[in-house]
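In: Just a sequence and a predicted model for now, questions to come.
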Amino acid sequence: MTNFQEIVNTQLSILESYFPDLSEKQKAQFTALYALYADWNSKINVISRKDIDNLYLHHVLHSLGIVKMIKFKEGSSVMDLGTGGGFPGIPLAIFFPEVQFHLVDSIGKKIKVGQAVAEGIGLTNVTFRHCRGEEEKQVFDFVVSRAVMPLSDLVKIVRKNIRREQTNALPNGLICLKGGELQHEILPFRKQAISIDLKDYFKEEFFETKKTVYVPL
């Protein structure tokens, strides 16, 4: 295995090359993620064990693919449904310190990891809940999700969670990180959905088939 610090430095430099305006505090928080996730992953498998060395590329940078669709306004509220160990919610909460994030997952031990990581890096703009999406009744400006379930199923679950009052450049709705062939999934929403190819923003091979999809609700 490559030297721990080498992995962090190499991957962080990729992150900073795409987001050069990160503050020193944000850089420190992103830097701290590797040790925290590596430690928790040895106890509770939240990221594929062979993938932990690609934490920044496959998980952090991928989560920030949502930034290419929207820059959330200060004071916005966002729910991350099916967050797992905290993706995309934790990287987004670091990136948008003035936005409130609520991370939800039906698996308790994954929520426990997310909470510990958020605490470990001093994130104060995140809350967590161990429940199924159907049980969460609060309303938000946006719901984000990463490859949790088909788009139509997600829309059914989260429609109730979307606030009516609009404050962002995009109307409130659902923003998903997806991979592979999506035509069939997007078909029911083709008239209103917006899809962007992350390969247009991130040059690494991992992003070749990755997309960010937005559906106004």
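Out: Nice, I can see it. Numbering: from 1, shown residues only.

In: C-alpha from now on. contacts and neighbour counts both.
Out: OK.

In: Spatially central, which residue of this structure would that be?
Out: Pro88 (1.2 Å; CA atoms, centre = their mean).

In: For that residue, list the residues it contacts.
Out: If a contact means CA atoms under 8 Å, 6 or more residues apart in numbering, then Pro88 has 59-60, 62-64, 80, 144-146 as its contacts.

In: can you map out the helices along this protein?
Out: 4-18, 24-41, 62-63, 89-95, 108-120, 151-158, 183-186 (DSSP state H).

In: Mind putting the ones you listed into CSV with mean neighbour count and distance to Leu174?
Out: Shown next, in CSV, are the helices of the chain (neighbours: other CA atoms under 10 Å; distance: least, CA to CA, whole Å):
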stretch, mean neighbour count, distance to Leu174
helix 4-18, 14, 24
helix 24-41, 17, 25
helix 62-63, 24, 14
helix 89-95, 25, 14
helix 108-120, 19, 21
helix 151-158, 16, 7
helix 183-186, 13, 13
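
In: Please name whichever of the ones you listed is nearest to Ser76.
Out: When the helices of the chain are compared by CA to CA, helix 89-95 sits nearest Ser76, at 11.4 Å.

In: and here's the other structure:
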Amino acid sequence: MIIGNEDQARAWVSAFPGVSRETMTALEALVAYVTEEARHQNLVSAATLGSMWQRHIADSAQLLRFAEPKPGEHWIDLGSGAGFPGLVVALIAPCRVTLVESRGLRIAYLNRAIDLFGLSDRVDVAGMALDKLPAIEADYISARAFAPLPRLLEGAGRFSTEKTRWLLPKGRNARTELESIAPSWQKLFHVEQSLTDADAAILVGTGRVAQPESRKAARRQTRRAYRSK
């Protein structure tokens, strides 16, 4: 089933395990908050403001089909921007969430959202570039429209363990991006269909992304993978 409109998106999210009436109220408030804040900064594409539930809320919540975060577990969301999927995950799941965002206006916006929704006990903003973030072990890593897959894995691999679950929405280019990375990384991932866009997919993986001895070595592996296609 592809979620095709706002009513379907609301219905799908409301039926998702763990989503209570209070959670739906909070998600409605998030939609209103993003819509208002979008008047002052470019948080999301203007073309999606009329389809926030389909394009952003359900699109974020669907990642939880492949994850069951528990209290005490740590979810890192890279390039959080408007808080998708990070804030949606935080409102639905009981885990700790770190929102990684380097842009000043977005950092301030995310901190206000954390206060607004009373999430400060388990959600924080890492207001810095990814390469400045101290190495921390993540149970889950998500990244939506953050970076090309090779660069994303090079930068975020140090946060992964053998048990880390990767959740990476990649649009219609998911398979192409997966084929472009080193074979040792490819075997960790598989492709899942997005429920919000028939042309989009999600890269879902489990495991530690082992870093080659140098970034140059990683790039050489990636180039070899690309040439062998």
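Out: Good, I have the coordinates. Treat the numbers as computed from the prediction; the structure is a model and nothing was measured.

In: What lines up with the residue nearest to the centre of structure 1 in structure 2?
Out: Taking TM-score structural alignment for the superposition, Pro88 of structure 1 sits opposite Pro85 in structure 2.

In: Quick check: its match vs Ser102 of structure 2, distance?
Out: The gap separating Pro85 of structure 2 from Ser102 of structure 2 is 16 Å, by CA to CA, to the nearest Å.

In: Likewise for Thr35 of structure 2?
Out: Relative to Ser102 of structure 2, and taking CA to CA, Thr35 of structure 2 is found at 21 Å.

In: cool, and Ser80 of structure 2?
Out: For Ser80 of structure 2, the distance to Ser102 of structure 2 - CA to CA - is 9 Å.

In: of the two, who's got more company?
Out: Legend: neighbour count by other CA atoms under 10 Å for Ser80 of structure 2 and Ser102, higher for Ser80 (27 against 19).

In: Any idea which of the helices of structure 1 gets closest to Asn172 of structure 1?
Out: helix 151-158 (11.5 Å).

In: what stretch of structure 2 does the closest one fall on?
Out: Against structure 2, helix 151-158 of structure 1 falls on residues 149-156 (TM-score structural alignment).

In: quick one, strands of structure 2?
Out: Secondary structure of structure 2 (DSSP state E): strands at 74-78, 96-100, 123-126, 140-143, 165-171, 189-193, 201-206.

In: how far does the fifth one sit from the chain's center?
Out: In this case it means strand 165-171 of structure 2. 7 Å (CA atoms, centre = their mean, to the nearest Å).

In: now it against strand 201-206, angle please.
Out: With axes from the mean of the first three to the mean of the last three CA atoms, to 10 degrees defining the directions, strand 165-171 of structure 2 sits at 160 degrees from strand 201-206.

In: what about strand 165-171 of structure 2, how far off from structure 1?
Out: Between strand 165-171 of structure 2 and the aligned residues of structure 1, the post-superposition mean distance stands at 1.7 Å (mean CA distance after the TM-score superposition for structure 1).

In: Same check on the fourth one?
Out: Aligned to structure 1 and superposed, strand 140-143 of structure 2 gives a mean residue distance of 1.3 Å (mean CA distance after the TM-score superposition for structure 1).

In: what about the aligned residue in structure 2 for Leu123 of structure 1, neighbour count?
Out: Under the alignment by TM-score structural alignment, Leu123 of structure 1 pairs with Leu119 in structure 2. Using other CA under 10 Å, Leu119 of structure 2 is surrounded by 17 other residues.

In: again, but for Phe207 of structure 1
Out: 20.

In: Who's the closest spatial neighbour of Gly120 of structure 1, skipping the chain neighbours?
Out: Leu36 (7.5 Å; CA to CA, 6 or more residues apart in numbering).

In: cool, and Gly18 of structure 2?
Out: Per CA to CA, 6+ apart, closest to Gly18 of structure 2 is Ile92, 6.7 Å.

In: can you pull the contacts of that neighbour?
Out: 18-19, 23.

In: and the closest residue to Gly104 of structure 2 other than its chain neighbours, what is it in contact with?
Out: Using CA to CA, 6+ apart and skipping residues adjacent in sequence, the residue nearest Gly104 of structure 2 is Gly127, 7.7 Å away. Neighbouring residues of Gly127 of structure 2 by CA under 8 Å, 6+ apart: 100-104, 107.

In: would you list these in a markdown table and tack on distance to Pro169 of structure 2?
Out: Conversion of the contacts of Gly127 of structure 2 to a markdown table gives the following (distance: CA to CA, whole Å):
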| residue | distance to Pro169 of structure 2 |
| --- | --- |
| Val100 | 16 |
| Glu101 | 17 |
| Ser102 | 20 |
| Arg103 | 21 |
| Gly104 | 24 |
| Ile107 | 22 |
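
In: quick one: which two of those are the most distant?
Out: Val100 and Gly104 (11.7 Å).

In: Contacts only, for the closest residue to the match of Leu123 of structure 1 other than its chain neighbours.
Out: Among residues not flanking Leu119 of structure 2 along the chain, Ala90 sits closest, at 7.7 Å (CA to CA, 6+ apart). Residues in contact with Ala90 of structure 2 (CA under 8 Å, 6+ apart) are 96-97, 119, 123.

In: Good, wrapping up.
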